[in-house]
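Visitor: Next input, structure requested:
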Amino acid sequence: MAKKRILNRIKSVLADKGRTNLWLAEQLDKNKSTVSKWCTNDQQPTLDTLFDIAEVLEVNVSELLVVAAKS
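Guide: Okay, here's the model as predicted:
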């Protein structure tokens, strides 16, 4: 079974900000199940949506991304 790749930090940033998936869904006018999929890395937001998320959370978009270290 393939290992799931962690590509975004949306869940971590929400926790740092004391916010929930439901709050983010309401702010972005998105379905709560869509936001849940982003937070579990089962699905990724579009780049435009990623910038919207960063704006709502008042962070730089780079804080929402996982940077993989090269081996």
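Visitor: C-alpha only now, for contacts and for neighbours.
Guide: OK.
Visitor: buried sites along stretch 13-27?
Guide: 13-14, 21, 24-25 (16 or more other Cα atoms under 10 Å).
Visitor: Sequence B follows; please return its structure for comparison with A:
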Amino acid sequence: MRKFNRIKVVLAEKDKTAIWLAEQVGRDKSTVSRWCTNDMQPPLEVLYQIAEILAVDVCALLVRQEKNEVRE
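Guide: Below is the predicted model:
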């Protein structure tokens, strides 16, 4: 499975949990869990909200695409 976001990594770096994040963004904890496992992605507006809550640049929440990766 391809990973698109780093939400789980940034939460760990900030010593926060997915349950805490769910409370902050007003979403169900199972939804946030699916974001953390990359089973689904948050809407763009929510991604910006998460970045603000965690005090990081939104780019820190995204997996960087390597230049030599082939686009599908």
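Visitor: Superposed, what's their TM-score?
Guide: Comparison of the two superposed chains (TM-score structural alignment, normalised by the length of the first structure) gives a TM-score of 0.93, and 68 aligned residues with a Cα RMSD of 0.5 Å.
Visitor: can you put the buried residues of stretch 13-27 of the first structure in JSON lines and add distance to Leu7 of the first structure and secondary structure?
Guide: Conversion of those to JSON lines gives the following (distance: Cα to Cα, whole Å; DSSP: H, G, I helix; E, B strand; the rest coil):
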{"residue": "Val13", "distance to Leu7 of the first structure": "13", "secondary structure": "helix"}
{"residue": "Leu14", "distance to Leu7 of the first structure": "15", "secondary structure": "helix"}
{"residue": "Asn21", "distance to Leu7 of the first structure": "17", "secondary structure": "helix"}
{"residue": "Leu24", "distance to Leu7 of the first structure": "18", "secondary structure": "helix"}
{"residue": "Ala25", "distance to Leu7 of the first structure": "19", "secondary structure": "helix"}
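Visitor: Give me the most central residue, the first structure.
Guide: Ile10 (2.7 Å; Cα atoms, centre = their mean).
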